[in-house]
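K.L.:
What follows is a predicted protein model with its sequence.
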Amino acid sequence: MFIEPRDAHAPAVRVATPGGAGTDTSWAALRDTAAAVSDRARRLRRDAPVVVVVDGTAESIATVLGLVDAGVDVLLLEERSSHLADPRSPVHRLASPAVIGPPSMPDASTPHGPVRLSYEAVRQPGRLPAGAVGGSAGATTPSRPGEILQLTSGSTGQPRIARQTLDNVLAGARAYCELFRITGADVVLVAVPVAHSYGLAGTLAALLSQALLVTLPRFSIRSLVAGLDEGATVLLGTPLLYKLLVPVLAARRRPTRVRTALSAGGPLDADTAARIGDLLGSPIRQIYGITEAGLVACVPQALTDWPAGSVGPAAPGVTLRIEGEAATDAADPTATTGVGGPARTGRLLVRTPALFRGYWGTPERGLTDDGFYDTGDVVRLDADGHLFVLGRKDSFVNVGGRKVNPRRVEQVLTGHPHVREAFVYGAERPDGEQEIHAAVVLDPASTAEEVLAHCRAASLMPYEVPHHVHTIDRLPRSGMGKVDRQRLLALVARPSPGPAAPVHP
């Protein structure tokens, strides 16, 4: 393993449970499990990546480390991921020789599919089925470590599978250690899926710094609170997680040991950021990262004051470029922007130390000719170098030639006292024009018509008011708390007793 712990018998990973009695795994056990996986995995077929369902336990983390050490490329999936069952998912196009997962996963082949193996089966002698084996016993040392493959968010369509080298992933984790001053004295609570690039970076940062890593294989607010009660000093969360945590901590009124609270996966509204920061005793530091490019910007530990809503300055080694400027100065709209320049707004391209190797199954690099990755996000960079993410260019709705930012409409909607959640998106009409749709979760006392009246009375222009409002019980979300657009569209397409309320500006 790439880590030599100071004390092999000290706990490396602790699994937090709602009851508060976490399960510890020592460094020695973590290392031995990874080594056993590495030894057996050298016989696995190499014609396609192996899929690993990462449930956040020490066993799952050791399995990933062992496979990569054996030179096996691995695609990481969250537990309960819908991609395994969805034949349209890019995961099915991998033709993977094996899917490795929790103990509940049977050791068996599926018709016309990969062999399914438990974590234990991978490291036990004689447990690898013939269909998964492609090498002989005692296989030679691999020529390179395995690659880490991860699904992109699929913000504007089907997800893709991005390829990353182990060196890049470790470099990102080391950046977390340096930027947030993570040391062996810390307790790092990763309250997000380890399979996600953000969760993986936090997990590896904890291991590299030899801090105690606390994970939540079965997420619940009770297990999260139990993790905090374990003495967490560094917390990795999402906007949704912090929103759910506010009323719980407000009722407890018990101090925490958190010194650094990080948020990624989407915008965190100012009210939630202020309230949870006060309850935790630590301000929320935003992180802006991308599966294809790693860490792009963040609010580091050294920064004590930053503008509200900012995701911080560019991370070390990152170059930002603003294109297609939406106009705050007359400078070259394709120029690389840094601290001290005029404020800029436009589409963001980045070059980072951890740029991906491309997408699985396609020769395209996914980069511009000069090595930049187009994030698709519209951002503002102020004169002091603070970055603000305004939304995705592809998500802007074109209403009669006028661009509408869905995030702005969402902010107005959630300003209504009876709107719990809202997601705004554009949909094309049969004539090719776009309309604004809003999916909202309402209190029982409210109606779609009341919400629309609120929008008309607020600061929205007439063309920004949603044409259709769909009332639903809850927004479908991924493990990172992001709205699952594909599931949402399928949900609102179903006939419902309460039809959407249309309005035409």
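P.N.:
Ah, there it is.

K.L.:
From now on I want contacts and neighbour counts done on CA atoms only, so please keep to that.
P.N.:
Noted.

K.L.:
if I look at the residue nearest to residue 277 when sequence neighbours are not counted, how far off is residue 452?
P.N.:
Taking CA to CA, 6 or more residues apart in numbering, and ignoring the residues beside it in sequence, residue 277 has residue 283 as its nearest neighbour in space, at 4.5 Å. Between residue 283 and residue 452 the distance is 35 Å, computed by CA to CA, to the nearest Å.

K.L.:
Repeat that for residue 325.
P.N.:
With distances taken as CA to CA, residue 325 is found 32 Å from residue 452.

K.L.:
Where does residue 377 sit: helix, strand or coil?
P.N.:
strand (DSSP: H, G, I helix; E, B strand; the rest coil).

K.L.:
Kindly provide the distance from the closest residue to it other than its chain neighbours to residue 83.
P.N.:
Excluding the flanking residues, the one nearest residue 377 by CA to CA, 6+ apart is residue 392, at 4.1 Å. Going from residue 392 to residue 83 by CA to CA gives 24 Å.

K.L.:
Who has more neighbours out of those two?
P.N.:
Legend: neighbour count by other CA atoms under 10 Å for residue 392 and residue 83, higher for residue 392 (19 against 16).

K.L.:
isn't that one right up against residue 404?
P.N.:
No - when contacts are counted by CA atoms under 8 Å, residue 392 is not listed as touching residue 404 (11.2 Å).

K.L.:
Presented hereafter is structure B, for comparison with structure A:
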Amino acid sequence: MFDLGRSFLASVERRPQATAIADGTLHKSYETWFRDIQSVALALEGFGLSKGDRLLVIMQNRWQMATLHWACQFAGIIVTPVNWRSTAQDLEFFITDTEARVVAYDESASEAVQNCSSVRSLVRITSGQIEDPDAHDFDSLLGTRGDTILRATAEDLSLMLYTSGTSGKPKGVPRLHRAERSAALAHVAQNLYRHDECTLGVMPLYHTMGVRSLLSMALVDGKFVCIPKFDPKETLDAIEREQVSNLYLVPTLYHMLIEHPDFDPGRVGSVDKLGYAGAPMSAGLIARVEAAFSPSLFVNHYGSSEIYTFTIDQNASHKPGSSGRASLNQRIRVVRTGTDTPDEQMPVCEEGEIIADMNGDEAFQGYWQRPDADQKALKQGWYFTSDTGYFDADGDLFVTGRVDDLIITGGENVSPVEIEDVLSLHPQVEEVVVVGLPDERWGNIVTAFVKPRSPIKEEELDRHCIERELTRFKRPRRYVFVDEIPKSPVGKILRRVLREQGPSTTNNQ
């Protein structure tokens, strides 16, 4: 099986003059971009990185980040992209966990990098106007020529993503070249992509959706249009300017696009295929998106960083709430919640935990240096997702929630425990529970139910989160002050009750 470097090289040989990437006014053909990618791969090796080493990347979706991603595929380096909104404390963890020796970053992460002591001993690559005299500017990596680098095989590691767990400690998800390529091929097939496709590269490249958009375009000689940071107006301009043919976004971004004053169906007339993942899309939003775009294909994807796609529904509007059926490379089951065996399958319409076959072509091999996480999630050849759901009478899967209460907001995974830990340190907070409440725009909105010792304002709690360096997207968007936190007779917090009651539990402080 091809590794990803050879996959890209095949596209270069098929259509060398086809446009491969666009970033504002910059456009590069496959042939031109390949030369840049090879030059960067040579530079990374010059910095001492070799096959199997990790390159930590903290960048927005710029052509430089996409170039680093592909350079690693040729050099056999494990590209490790992390959220550009990470704090210095987050970066300390990532550097320690990955044992990275080289870090690449842009202006979006400049402050966090400057405040991270561990970065100072690393080789640094910068992109943009950054004051780091000891760093190597990305442009200085370009222009070197040499023999074509093809270090990796299909069985080597391509990428490591990080996903949050209920403990709040991120987990590394290393993924093989063959798994990444299989996922990209399935993405092409399930979304009916052609060789002349053009996709919007707005989902971050530290996210499974961003990576699949990048790889799938290369497999069909398509164009990847970089959007560094989502802005509805700039995104609409890019769709119109580049004649984008497909979108693969979280529901939040669709909501923001169609609600923007500049949105007009005529401006997005080139878009023929839609896909979404990362969070459920409400029936109301599905109807509005379909009316706005009139797509020939509207695909709901359900998956994870570990497996990528569990199920798809290529007609998302026909049965709102349905996640469809198993994807090309997967088998799924719904088993009794709490079981350790894949054999205790639940009857039709009865809820349980969703599990996926680890023999699927897209599956990972296990977490990075986390045997505790492996023990929890990997059992008898199956991946236990911690998601709950059921099959309806037609055989379609409905996902109902999370076993471990992870919050998915705007396509990002947020651990409530991490937020609770931060808020609990405020002297006026007696008890706090964080849950996700349904929200059409964000999928779920991070909501903190607080039992205060004395009256306190939301602004004070938000300031406390900032001072504790809680990442912006993890900070609660809503605070609900309550007299008591609901608990079971044995003292277990009843998050379900808070979700059902929502903001109506507010007291009159």
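P.N.:
Good, I have the coordinates. Computed from a prediction, not measured in an experiment: that's the story for all the values here.

K.L.:
before we move on, back to that, tell me if I'm right that the residue nearest to residue 277 of structure 1 and residue 270 touch.
P.N.:
No - with contacts defined as CA under 8 Å, residue 283 of structure 1 does not count as touching residue 270, sitting 11.3 Å away.

K.L.:
Between the two, point out the one with more neighbours.
P.N.:
For residue 283 of structure 1 versus residue 270, the count of surrounding residues by other CA under 10 Å is larger for residue 283: 19 against 10.

K.L.:
Now do that one against residue 297 of structure 1, distance only.
P.N.:
When distance is defined by CA to CA, residue 283 of structure 1 is 17 Å away from residue 297 of structure 1.

K.L.:
for structure 2, which helix is longest?
P.N.:
Looking only at structure 2 and at elements set by DSSP state H, the helix with the highest residue count is helix 30-46.

K.L.:
Pull the residues that contact that helix.
P.N.:
9, 11-12, 15-21, 67-68, 70-72, 74-75, 141-146, 148-149 (CA atoms under 8 Å, 6 or more residues apart in numbering).

K.L.:
Return the members of those classed as buried.
P.N.:
Burial by neighbour count, judged by 16 or more other CA atoms under 10 Å, picks out 9, 11-12, 15-16, 18-21, 67-68, 70-72, 74-75, 141-142, 149 from the contacts of helix 30-46 of structure 2.

K.L.:
The residues you listed in helices, which ones?
P.N.:
When DSSP H is applied, these are split such that 9, 11-12, 67-68, 70-72, 74-75 fall in helices.

K.L.:
any idea which of the residues you listed is the one closest to residue 174 of structure 2?
P.N.:
Nearest to residue 174 of structure 2 among these: residue 72, at 13.8 Å, using CA to CA.

K.L.:
tell me the contacts of the counterpart of the closest one in structure 1?
P.N.:
For residue 72 of structure 2, the aligned residue in structure 1 is residue 67 (criterion: TM-score structural alignment). Remark: with contacts taken as CA under 8 Å, 6+ apart, residue 67 of structure 1 is in contact with 34, 37-38, 41, 73-74, 146.

K.L.:
and the residue nearest to residue 243 of structure 1 when sequence neighbours are not counted, what element?
P.N.:
Spatial nearest neighbour of residue 243 of structure 1, chain neighbours left out: residue 272 (6.1 Å); criterion: CA to CA, 6+ apart. Per DSSP states H and E, residue 272 of structure 1 falls inside helix 270-280.

K.L.:
After that helix, which helix or strand is next?
P.N.:
Scanning forward in sequence from helix 270-280 of structure 1, with DSSP H and E defining helices and strands, the next element found is strand 284-290.

K.L.:
Give the next helix or strand downstream of that following strand.
P.N.:
From strand 284-290 of structure 1 onward toward the C-terminus, using DSSP H and E, the following helix or strand is strand 294-298.

K.L.:
Provide the aligned range in structure 2 for that next one.
P.N.:
The counterpart of strand 294-298 of structure 1 in structure 2, counting by TM-score structural alignment, spans residues 308-312.

K.L.:
mean shift of the matching stretch relative to structure 1?
P.N.:
Average distance, stretch 308-312 of structure 2 versus aligned residues of structure 1 after superposition (mean CA distance after the TM-score superposition for structure 1): 1.1 Å.
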